[in-house]
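In: Just a sequence and a predicted model for now, questions to come.
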Amino acid sequence: MGEAGKTRRELLEEVSRLTRRVAELEKAAEGYRLANQRLHYLVQGTSSHHSEDFLNNLTKSLASALGVRYAFIAKLAAGRKGKRCRIISLWTGRDWGEGFEYDTEGTPCGLVVDGEAVHFSSAVARAFPNDRWLSDNGIESYRAIPLKGPDGVIVGHMAVMDTRPMSAAPDAESLLNVFAARAASELIHMEDDRRIQESERRLRAIFNSIVDGVITINDDLTIETLNPSAEEMFGYDPGELPGRDIRLLIPGFYLSRGGVPYHLTYNVSRIIDKSCETTGVRKDGSTFPIELGIDRMEGGERLRFVFSVRDITARKETEEALMLFHRFVDTAGEGLVISTLDGRIKYMNPALARMIGVEKPEEATGDFFLSFYPPELRGHVEDSVVPAVLERGQWTGELELVSGSGESIPTFESFFLMRDKIGSPMYLAQVITDITERKRMESEIKKQAVTDPLTGAFNRGEFNRIMEAEVERVRRYGRRLSLIMFDIDHFKAVNDTFGHMAGDRALKTVADIARATLRRSDSLTRWGGEEFVIVAPETGLQEAVRLAERVRGRIEAGPFEEIPGLTASFGVAELEDGDTIDTFITRTDNALYDAKKKGRNRVETAGRRDP
């Protein structure tokens, strides 16, 4: 029995050992099954393909591989202050949730974005009471790892969560690292794609908005692409030109053996990396001037070139207009100056330079044109004329310039305000006419209108104006006024004896003698025939008599070679209260009559006016 019992025990022990072994094998088989399942999820979740659903597949596979309910991938929100992240893929156990942006402060994610790998096997919601998302969704456990780029910079994080405690599976960390590496790579790839797409959008926007035409061609001069400006410039509809020869638009090109563009009209010289002016041809056959620049495009299997085309029709028209303008103003007889708003000369034409004595017009550039006005006029120009131009756009009137030699130049000037394209004031332009000759003629005409042509003395009309002004002054201010009237003695006999020509010369000489004797305030008028009148302001009767005596004596002694012994008689009167101009003249005339009656060649005074 003992032997038999022992054998039974041994058999039981063997059965027990075999049972344990079976259990171990079954457990190992389960482990292998789980491992195979995780390997399946790992392969599925981290495959090398890229698609819009890639990150969603990655989070779902990660959750399945680790046997948790939630998995998400978040990236740092670019350009935001603080540690804000945006969920870009969230698996909730049944489907994918919507992404959202959140502040990681006060959440377990805040530790991860600082660079830590975090594992809360339980009670994570209690550890972070301010994280409402954890409590609202009943999250118990949390595990996360930062996502880093090749340079070690954190770009986001990957996390798994569950509503029950999360055991520390031995391969969980390895799996999370593998998934995180793949997620980080995809985030960087997505960011690169985003930047490339953004750059392409910007380049396309720039390409389409460039005013100049931009055309790309390949090494057989075939057009590949062109922007809307080029299509519009040459008159073609979108899509008509790609695949056609560039010489359809810009004739004269050919390729060298080395594939370098040459142009026939530029001495067969290379124009790569240069610009030139040539002719463009529109779809309707019309030609127009263009400025053409060519650059080589590096990279790619074929040699390509970029043509930058600018329609310079307007520029050519402007250049021609400017040439005609300069030709006009440089040869114009009128002076022209253009100044900045602060008065500095920008341009002066040769006519104005000659007018003011500047040897070369360009030498005046930068000078203040105000310096060419006399000091007494500068304030008027600066304080009145220029503000009027700025307010109304123009001003015309007479002014005066001073030449380099100090000579005064009377001018008629027209000011104009020059504006830029948006209407803002830019320059002051002045057209200046030298009116020296006109002023001389005006003075001569005025002189002829008020003077006697033979003697140069004032005529009766001017005498009347002078008398009215002087009498008014006497009445207003209580001044004194005297009148002297004189007549050449025996003048009829002079004409009869020596002739009228000699008589005229005698009259002129008498007038010259009288003017030379009078004061600046006195005026001489030819009253008629051989009779003259002197108006003497600020002069009483006795002083007027002395003045008359001086004139009489000089006439008597005067050089009348043709007519010896020529004399004159004088009558003098002072304006009295109650006198009118007529009574004043009559009293003076009566005194002259008395002088003639008493023997001539003498001075007599008028008596007081009868009451």
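Out: Structure's in. What do you need?

In: C-alpha only now, for contacts and for neighbours.
Out: Noted.

In: which residue packs closest to A364, ignoring adjacent ones?
Out: Excluding its sequence neighbours, the residue lying closest to A364 (CA to CA, 6 or more residues apart in numbering) is I345, at 6.7 Å.

In: list the contacts for the one you found?
Out: Contacts here follow CA atoms under 8 Å, 6 or more residues apart in numbering; on that basis I345 touches 337-339, 364-369.

In: Can you flag the buried ones in those residues?
Out: Among these, the ones that count as buried by 16 or more other CA atoms under 10 Å are 337-339, 364-365, 369.

In: about what we covered before: now the contacts of I345 in TSV, with distance to G110 and secondary structure?
Out: TSV is the format used below for these (distance: CA to CA, whole Å; DSSP: H, G, I helix; E, B strand; the rest coil):
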residue	distance to G110	secondary structure
V337	72	strand
I338	69	strand
S339	67	strand
A364	72	helix
T365	69	coil
G366	66	coil
D367	69	coil
F368	69	strand
F369	72	helix
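
In: Below is an additional structure, to be compared with the one above:
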Amino acid sequence: MKRLIPMRRRIEFRLAAALMALATVFALAAGWMSYRHHLPDARDAAVGQALEIARTMNYAVETVASGTALERFVLTVAANPRIRAIALTSADGDRVVASSRLAWQGRSADDLGTTSIGRWLSHPLSGDSETRWRPGHGEAVAISRLWITDPVSPIAETLADGRVVVVMDASELIGRARKDALINAGWLTATVLAFTLLVFLLVRRELMAPINRVYQALKAQQAGESGRAAPETGSPEIRTLAQTVNEFFKLHQRIDRYRQVFEDLPVAVARIRIGNDGLHIDANPASRERLGIDVARITDLRTLQALFVDAGQRRALTRDLREHGMVRDREVLIAPGGDAPQRWIAMAAHLAHRGGDVVIDVVAEDITAHKEAMQGLNAERDRLRDIADSIPGAVYEYRLMPDGSERFPFVSDGLRTLLGLSPEERTDDPRILWSRVLPEDMEQMRTATRQANIGPPSDWHAEFRVRTGEGIHWLFGHAVPADDPGPGQLFRGVLIDITERKQLEARLERAARHDTLTGALNRAGFEPLLERAMATARRYDRPLSLLLADLDHFKAINDRFGHEMGDRVLAHFAEVMGGRLRDSDTFVRWGGEEFIILLPETGADGAWRIAETLRQTVAESAFPTGERLTVSLGVATLRPGDTVKALIRRADAGAYRAKRAGRNRVGAPPSGIAATGTSAH
């Protein structure tokens, strides 16, 4: 801390000198004012005496007997040493009739213009008399008109309406005024000096002693005795001064603490001031110790800008400071210079304009290690993401929140491929997935989700269909609950496209239930269907019939043309029969050349007519062998108590009877309907 106030003696000396100077100025001012006060008295006395002598001359002229007597009287009066000149002029003012100097008599005013009285001889009068005060010449002048009412001599008649001029020497009166002024000033000066001395002693006791105690406290503070404060005693003003000093020292202590904190901060703090006098930087030691920046080397904007490795980062920082006045959490790469390596820093800055200067306050922290660690983590994250993206399907994290909302904290890019999403579409919202699930599969999805979250979380798995730009795809999802501190429940799982597997399963399912040659339903697929159809017919009391068709002489075709031709004949037969059936009918290859046709909602008569129509259609069709072929059919209608085997057995019996009756016919016709057809032979 620097010295705050001068020493006590210097203060006392300056106070005494100031009081003496004030007393001296006051005494001089008082003397001058006293002189100015007595000077009018001297003027009035001198002018009055001159005017009185002029009036005496007027009386003497009126009573004088001759010019000689008048001259003697004038010379007698002018013998007074305080009278400098007397002159009497005629009425026309052309000549001096009598004067205190014989050389002036008989001369005109113009001849005496250079003398002390000449200017007053021709001076115009505005009244009967005038006076003039000339302190610079030390004289008073009285000019009076001669009023001669009863002249007793010729000389009096000559001077009638003339003028008399009297010039008095006022030096004595002026000197007396000065003397009186000096005496008064002396007394007043002595009084003021005595009063000043009393004031000084009083100030010394009431002001200087308390101030000295304050000063001693300040000296103790300078010496490091931070606990000693200025005594807050004495007059209210001194107490206020002591309080102000104590507050100032407390403020100074706080400033010292702030500066110590500023210097001990583990981050770099700097103030950059840019003005007309150049660039100035005030920075704490961490700027050099932690960032390697030597502030002394930064002397202008060019060296300041050279700190930034990336000019784009510098321009962006400058632009944001100009537009917003502040930047936060900005990461930039700097090159401190010298042997210091490049460093990544996180910085915040504030820009302000003060007194025409640009002031930028900066806080910066070295994040090089953090940046390198983050780069390593990002590389590892990218590697793991690449692995996740290379896995067929999509890897994801799904979080179900306590309020029922849901989101994907993580999902690999495979979801875009699965759902056919564009690069612009989001993948973090599960609703993107749910919106593409077919409505008929949504319920099982929600059911699986509820079951996985009932009680302790359990595995979730589901197979469902989604609609994409390429059509309908099957997806398989499997997720397991994760132990996670976040809100709600987190699942980690995978989605896989199983469309090809589902298509294969569908083909296998069809192959298992359909005849590969004709495409008709086979025995394994038909029996469950027939059971359901019989149950439905009984439940709703509806008719149900069944036809069994047996291709005539098929063995001969195989023998003559071979099995390949036989297969072609069977496929053609299935095509012909299927072309004549209703949408509700079912065509079945029962075995070899035997086929079954299931006819729902059809009674015995209707079944007979359909059978006859099919027989005729086959008989009229051209087959690959180039020959006409025929078919024998049996008809069976559902009866109470029928089983699947019983119903099929009756139809088979009808076909057998048709064969025994000559083929190319419908066997066991119901009453009222004659059998038709001819033998194939």
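Out: On my side now, so go ahead. Owing to the predicted nature of the structure, the values given are computational and were not obtained by experimental measurement.

In: Let me see the TM-score of these two.
Out: After superposition, the two chains reach a TM-score of 0.53 (TM-score structural alignment, normalised by the length of structure 1), with 415 aligned residues with a CA RMSD of 5.5 Å.

In: Look up how far F369 of structure 1 lies from the residue nearest to A364 of structure 1.
Out: I345 of structure 1 sits 6 Å away from F369 of structure 1, taking CA to CA, to the nearest Å as the criterion.

In: And L547 of structure 1, by the same measure?
Out: As judged by CA to CA, L547 of structure 1 and F369 of structure 1 stand 50 Å apart.

In: which neighbours do I345 and F369 of structure 1 share?
Out: Overlap between the neighbourhoods of I345 of structure 1 and F369 consists of S339, taking contacts as CA under 8 Å, 6+ apart.

In: Identify the residues contacting F526 of structure 2.
Out: With contacts defined as CA under 8 Å, 6+ apart, the neighbours of F526 of structure 2 are 513, 588.

In: redo that, cut-off 10 Å
Out: For F526 of structure 2, the residues meeting the contact criterion (CA atoms under 10 Å, 6 or more residues apart in numbering) are 513-514, 520, 532, 586-590, 596, 598.

In: Just the buried subset of the residues you listed, written out for ChimeraX, thanks.
Out: Buried members of those, identified by 16+ other CA under 10 Å, are gathered into one ChimeraX selection as follows:
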select :513,514,520,586,587,588,589,590,596,598
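
In: Next one: the aligned residue in structure 2 for R476 of structure 1 relative to L638 of structure 2, how far apart?
Out: When structure 2 is aligned by TM-score structural alignment, R476 of structure 1 is paired with R539. In this structure, R539 of structure 2 and L638 of structure 2 are 13 Å apart, going by CA to CA.

In: Looking at these two, which is more packed in?
Out: Shown here are R539 of structure 2 and L638; by other CA atoms under 10 Å, L638 has more neighbours (23 against 9).

In: Looking for the alignment partner of that one in structure 1.
Out: Under the alignment (TM-score structural alignment), L638 of structure 2 maps onto L575.

In: Spit out the contact partners of that match.
Out: Residues counted as contacts of L575 of structure 1 (CA under 10 Å, 6+ apart) are 471, 474, 479-483, 539-541, 581, 583-585, 587-588, 608-609.

In: hmm, 7 Å instead?
Out: With contacts defined as CA atoms under 7 Å, 6 or more residues apart in numbering, L575 of structure 1 is in contact with 481-482, 584.

In: all helices of the stretch 1-150 of structure 1, in order?
Out: Under the criterion DSSP state H, counting those that start in this stretch, helices of the stretch 1-150 of structure 1 are mapped to 2-45, 54-66, 108-113, 124-127, 132-136.

In: how about V402 of structure 1, what's its partner in structure 2?
Out: Under the alignment by TM-score structural alignment, V402 of structure 1 pairs with R467 in structure 2.
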